[in-house]
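*Asks:* got a structure for you, letters missing:
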């Protein structure tokens, strides 16, 4: 444990930010799992309804990734890579 007052404050701030970052990352992971389940439905039965669900799910996931970038939870290049790979999965499923 730190003895200097400013170091103690920095530890508290780091812990607070860590908890806030976990919220955003958790939402991204949950949305990703949902997206892949919808994507597997699309692959099993390629209907227009399933395709629209997949696009809607991807849109929500992109939104959450962009919000994480805006709040500096994810680096912009990491977000771009994730989004590109997720889009590729959707295009392969069609």
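*Replies:* Arrived safely. Note that the structure is predicted; figures quoted are calculated from it, not measured. Residues are numbered from 1 along each chain as shown.
*Asks:* only C-alpha atoms for contact and neighbour calcs from this point on.
*Replies:* Fine.
*Asks:* center of the chain - which residue?
*Replies:* residue 28 (2.7 Å; C-alpha atoms, centre = their mean).
*Asks:* so where does that one fall, helix or strand?
*Replies:* Taking DSSP states H and E as the definition, one finds residue 28 inside helix 5-44.
*Asks:* hmm, back to that, wait, what's in contact with the residue nearest to the centre of the chain?
*Replies:* Listed by C-alpha atoms under 8 Å, 6 or more residues apart in numbering, the contact set of residue 28 reads 61, 64, 65.
*Asks:* second one coming, line it up with the first:
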């Protein structure tokens, strides 16, 4: 455990940021699963709407540095490709 006041503060700040990052990543995974579920069922209109939502969430996460912007773009690209192949 840290003895210096600034180090103790950093530990608190890091805990908060870690919790937020974990929450955002969990939301992303859930949104992606819902998109893929809609694809497997064959509900393409719903899948398109969910893809738009996933893209928005990925870009927001990239903007907040939860994930890298290239990773967000790559995910969107791959999901869009999946949708296009299914249709």
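*Replies:* Okay, I see it. The structure displayed is predicted, hence computed values, not measured ones.
*Asks:* Could you give the separation of the helix or strand that the helix holding residue 28 of the first structure is followed by from the chain centroid?
*Replies:* Of the helices and strands lying after helix 5-44 of the first structure in sequence (DSSP H and E), the nearest is helix 48-70. Averaging C-alpha positions (C-alpha atoms, centre = their mean, to the nearest Å) puts helix 48-70 of the first structure 10 Å from its chain's average.
*Asks:* what angle do the very next helix or strand once past helix 48-70 of the first structure and helix 5-44 make?
*Replies:* The element immediately downstream of helix 48-70 of the first structure (helix or strand, assigned by DSSP H and E) is helix 76-93. Helix 76-93 of the first structure and helix 5-44 are oriented at 10 degrees to each other (axes from the mean of the first three to the mean of the last three C-alpha atoms, to 10 degrees).
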